[in-house]
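K.L.:
below are the sequence and a predicted model for it; my questions follow.
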Amino acid sequence: MDEVLNNQKISLRFGLNYFMLFAIYGISSPYLQLMVQRLGYSPAAVGLFLGFFELIGITGPIYLAQIADRSGKLKPFLFASTVMILAGLGLLVSFHIPLVTLLSLALLSLGIKTPVPVLDTSLLRTIEFASTKGTKTPNYGLLRAIGSVGFVVVALIAQSIPGFDSSPTGTMAFALGILACLFLVSLFALPEIGTTQARKEKIAFSFKWLDSTYLLGLGVIALGRLAMAPIGSFFSMYLTEELHWHAVGAMWALSASCEIPFIILSWKFIQKKNPMLAIAISSGAIVVRLFIYALFPTPAGAITGQILHSLCYGLFQPAALAFVNLKTPPAARTTGMALYMGVGIGLPTFLGSALGGVVVETFGYRWLFASYTLFALASLALFWKFRARLTAVR
């Protein structure tokens, strides 16, 4: 941990890892739905498959995070995650059988989603350690923004390749595999920021630190993320099928670019006010964004909606992380982050994706976006009812 005292060096190492991790998302987020669709599945089936992808992302990272917390070492889980990505991609392109597709998506989900809470926990431990030593702490917002830059760079490169969003699953999988290998290489630059000492007690799930305020906050978060599900699972298909506009990479790059300044600067607002108020503002922005997609099915509408990602995610992510960090004891920090990623993000996305595919086939993309505003409104209502308790977390 003495390396942590060299703030510039440790920040560069974390910056490299965040850049390469979210570079993977630069392909998986915009194109995974298209990769599955190109295997010959209907929108309803795509929704179910992506829902399963999120469902695995609930339990897997939580369990792995429990092991990471107790083992005292985090890097082995990052290495294992990369191997699972490569294995999942190999199965996805080799066998066009529903059961094998499910298995491949399970591996991809574990591989893609596990590194986020683990890497966040590593950084938070670094910040806490540097703070106790009285040295300058790394800037989480800046380092997380570097991850967004990685997303943007890769999404723009993919957009610049003619016909990439119309290419076969194998082509997209190959690009994703290259990025996974680069992330694997970047991990060698990351120092071990675990406790370095394994805890001898038996590994068992224990959530005694949970209280009603944490669960209420998680409920507000989950409803907002449920409203965001159709964007994550069907926006690329909305662009290509509803708008007949092949700008998938550009639109995802635009949204990620807009989130960067908010991720960097939102910490001041969160510290001055409180995390849950920022999350409520994000839910309000989701309502506006979804209505724009529904009422203005044009390139201009898509661009405007993507710009609102600045509030829907750029403001939301640091606020949600701050809330979880404040409500989770240090010894269970990785588990707390994984619980947030699974129950707060993964479960709502699973439900939203599974239901969304049916809505698309029955009513179309515009009704999909319009109907999901109800979940964002429910998020706002829950926050308003318990605002006194939720805003006290700061």
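P.N.:
Here it is on my side, so go on. Numbering: from 1, shown residues only.
K.L.:
only C-alpha atoms from now on, for both contacts and neighbour counts.
P.N.:
Fine.
K.L.:
residues contacting residue 23?
P.N.:
147, 150-154, 179 (C-alpha atoms under 8 Å, 6 or more residues apart in numbering).
K.L.:
so which of the residues you listed are in helices?
P.N.:
The helices, defined by DSSP state H, take in 147, 150-154, 179 from the contacts of residue 23.
K.L.:
can you give me the helices in the stretch 151-300 of the chain?
P.N.:
Counting by DSSP state H, counting those that start in this stretch, the stretch 151-300 of the chain has helices at residues 169-186, 212-237, 248-272, 275-295, 299-307.
K.L.:
now render these as CSV, adding distance to residue 40 and mean neighbour count.
P.N.:
Converted to CSV, the helices of the stretch 151-300 of the chain look like this (distance: least, C-alpha to C-alpha, whole Å; neighbours: other C-alpha atoms under 10 Å):
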stretch, distance to residue 40, mean neighbour count
helix 169-186, 10, 19
helix 212-237, 14, 23
helix 248-272, 20, 21
helix 275-295, 26, 23
helix 299-307, 26, 19
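K.L.:
re earlier: ok, the contacts of residue 23 vs residue 214, which is closest?
P.N.:
Top of the list for closeness to residue 214, among the contacts of residue 23 and by C-alpha to C-alpha, is residue 147 at 27.1 Å.
K.L.:
tabulate the contacts of residue 23 in CSV, adding columns for distance to residue 247.
P.N.:
Shown next, in CSV, are the contacts of residue 23 (distance: C-alpha to C-alpha, whole Å):
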residue, distance to residue 247
147, 22
150, 18
151, 16
152, 14
153, 15
154, 14
179, 21
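K.L.:
who wins on neighbours among these?
P.N.:
Neighbour counts for the contacts of residue 23 peak at residue 152, which has 29 neighbours (criterion: other C-alpha atoms under 10 Å).
K.L.:
want to compare, so here's the second one:
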Amino acid sequence: MSATPQRATLLRLALVYFLYFGQLGIMTPYLGVFLDGRGFDSIAIGQLIAFITLTRIFGPNLWAVVADKTGKLLPILQLGSLLSVLAFGLLFVFDDYWGIALSLGLVMMFWTAVLPQLEVITLNTVHSDSGKYSRIRLWGSIGYIVCTVLLGKALDIFSSESVIYASMLVLAGLTIATLFLHQPPIMQSHEEQGSIWGKLKAPVFIVFILSAILLQVSFGPFYGFFALYMRDLGYSGQQTGWLIALGVLAEVLLFLVAGKIISRHGIKRVLVFCLFIAAIRWYLLASAAQYFAVLILVQLMHAVTFGLAHAASMQFVHGFFGRKYQSRGQAIYVSISFGGGGAIGNYVAGYLWQMEAYYTFAFASLSALVAGVIVLTLRSKEFVFKS
């Protein structure tokens, strides 16, 4: 009797992941194309993307406080999704810099309410069964790939405004899909709440977070200007979509063996390897993007520079902060590296793009290279933690 409802519950969760990451597959690669179509130059594009990236620092922490105090994760998820749709609708009204900045800033602020609550609901639904969770989460990557490829084709046929029409469609679908979810009982934590200041002052954490920031700085030009770069080099929107999808597919496949790689070689070696590969990736993009075979290689490197690097970083956070500070440690890592580092990368890229694409991605390469050198300064045993 319970098997069918359980399967239906898992399918509903998979659909929400599909739509959530499908929206990321639209906005992350193609926001720059949309803004370019609205007549903004590269400086304004870099500033706007940096601005909305900064909300990743404040948004998750704000919603986390509300979730912790109320315990109503599903209503917060649903509200965040609904408000994202309404805020996104402002893009059909505003056409000026500050109007678009307001709209995108509000979208990201509300959008950050969705995934953290969805993750907790999913993990409690599957009772932390990693196998079931992975199968559900996989649909997020599938959604990203499908929406990226389809929108790339749409850009070949229609205008850059396709980005916001597709986004509104997917966001509306997401909001509707969340109405069919159910919140399971949430396991309460009775661990002591204490200060983690001592952890944050540790040299190994300072080095780790600095390298994480620099890695995300290096991703800024890619997220903000890759689609524009491909268009300027004469590649079609569909080719760009398939290239982005290839990177995500490679990332998913590497995730399946990332744990074994990290266990065999250790966190430090893996991080250094990923950072140096990132430096090579961005320099190839700067100097040889006119060759399609090089672009394929560059996108296959996404498996290492994002997938493996993220897996190693998660293992570091898990081991370094331990059970007591696990959630707060992860929030600090995500907020500072993805929010702060991503904002810096996009902001600087906007100015460098005025000079030449080569300097933009060469800057990304240098950022990743410096990050790798910084991690090399520590001993490997400082990245080893007791279970």
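P.N.:
Happy to help now that I have it. Computed from a predicted model, the values in this text were never measured in an experiment.
K.L.:
make TSV from the helices of the stretch 151-300 of the first structure and add distance to residue 15 of the first structure to it.
P.N.:
Listed next are those as TSV, based on distance: least, C-alpha to C-alpha, whole Å:
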stretch	distance to residue 15 of the first structure
helix 169-186	10
helix 212-237	25
helix 248-272	13
helix 275-295	24
helix 299-307	24
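K.L.:
nearest to residue 113 of the first structure among these would be which one?
P.N.:
Closest to residue 113 of the first structure of these, according to C-alpha to C-alpha: helix 169-186, at 12.7 Å.
K.L.:
what does that closest one contact?
P.N.:
Helix 169-186 of the first structure is touched from outside by 16-17, 20-21, 23-24, 27-28, 31, 34-36, 38-39, 79, 82, 85-86, 89, 93, 164, with contacts defined as C-alpha under 8 Å, 6+ apart.
K.L.:
what's the offset of that helix from the middle of its chain?
P.N.:
Offset of helix 169-186 of the first structure from its chain centre (C-alpha atoms, centre = their mean, to the nearest Å): 18 Å.
K.L.:
what is the nearest of the contacts of residue 23 of the first structure to residue 124 of the first structure?
P.N.:
residue 147 (15.6 Å).
K.L.:
I figured that closest one hits residue 15, correct?
P.N.:
Yes: Residue 147 of the first structure lies in contact with residue 15 (C-alpha atoms under 8 Å); the separation is 7.2 Å.
K.L.:
show me which residues of the longest helix along the second structure are buried.
P.N.:
Longest helix in the second structure by number of residues (criterion: DSSP H): helix 3-37. Buried residues in helix 3-37 of the second structure, counted by 16 or more other C-alpha atoms under 10 Å: 9-10, 12-36.
K.L.:
gap between that helix and the chain center?
P.N.:
Averaging C-alpha positions (C-alpha atoms, centre = their mean) puts helix 3-37 of the second structure 13 Å from its chain's average.
K.L.:
likewise for stretch 76-95 of the first structure?
P.N.:
18 Å.
K.L.:
stretch 244-260 of the first structure too?
P.N.:
So, by C-alpha atoms, centre = their mean, the centroid of stretch 244-260 of the first structure is 16 Å from its chain's centroid.
K.L.:
next one: stretch 316-331 of the second structure
P.N.:
Relative to the centre of its chain, stretch 316-331 of the second structure is centred 19 Å away, using C-alpha atoms, centre = their mean.
K.L.:
measure it end to end?
P.N.:
Criterion C-alpha to C-alpha, to the nearest Å; first-to-last residue distance in stretch 316-331 of the second structure is 14 Å.
K.L.:
hmm, who's touching it?
P.N.:
With C-alpha under 8 Å, 6+ apart, stretch 316-331 of the second structure has contacts from 60-61, 191-193, 196, 199, 267, 314, 333, 383-387.
K.L.:
give me the buried entries from those residues.
P.N.:
60-61, 267, 314, 333, 383.
K.L.:
export those as CSV, with columns for distance to residue 4 of the second structure and secondary structure.
P.N.:
As requested, those are exported to CSV (distance: C-alpha to C-alpha, whole Å; DSSP: H, G, I helix; E, B strand; the rest coil):
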residue, distance to residue 4 of the second structure, secondary structure
60, 34, helix
61, 36, helix
267, 41, helix
314, 34, helix
333, 39, helix
383, 44, helix
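K.L.:
how about the nearest residue to residue 210 of the second structure, chain neighbours excluded?
P.N.:
Nearest residue to residue 210 of the second structure in three dimensions, chain neighbours excluded: residue 371, at 7.3 Å (C-alpha to C-alpha, 6 or more residues apart in numbering).
K.L.:
what's the helix or strand for the one you found?
P.N.:
According to DSSP states H and E, residue 371 of the second structure maps onto helix 357-376.
K.L.:
residues in the first structure aligned with that helix?
P.N.:
When the first structure is aligned by TM-score structural alignment, the counterpart of helix 357-376 of the second structure is residues 365-384.
K.L.:
go on, stretch 42-52 of the second structure?
P.N.:
With TM-score structural alignment applied, stretch 42-52 of the second structure matches the range 43-53 in the first structure.
K.L.:
cool, and stretch 210-222 of the second structure?
P.N.:
The aligned range for stretch 210-222 of the second structure is 219-231, by TM-score structural alignment.
K.L.:
average offset between the matching stretch and the second structure?
P.N.:
For stretch 219-231 of the first structure, the mean deviation from the second structure after alignment is 1.4 Å (mean C-alpha distance after the TM-score superposition for the first structure).
K.L.:
got a list of contacts for the match of helix 357-376 of the second structure?
P.N.:
With contact meaning C-alpha under 8 Å, 6+ apart, stretch 365-384 of the first structure is reached by 216-217, 219-224, 226-228, 230, 238, 242, 276, 280, 283-284, 286-287, 290-291, 293-295, 297, 356, 359-360, 390.
K.L.:
and the end-to-end length of it?
P.N.:
Distance across stretch 365-384 of the first structure, first residue to last, is 30 Å (C-alpha to C-alpha).
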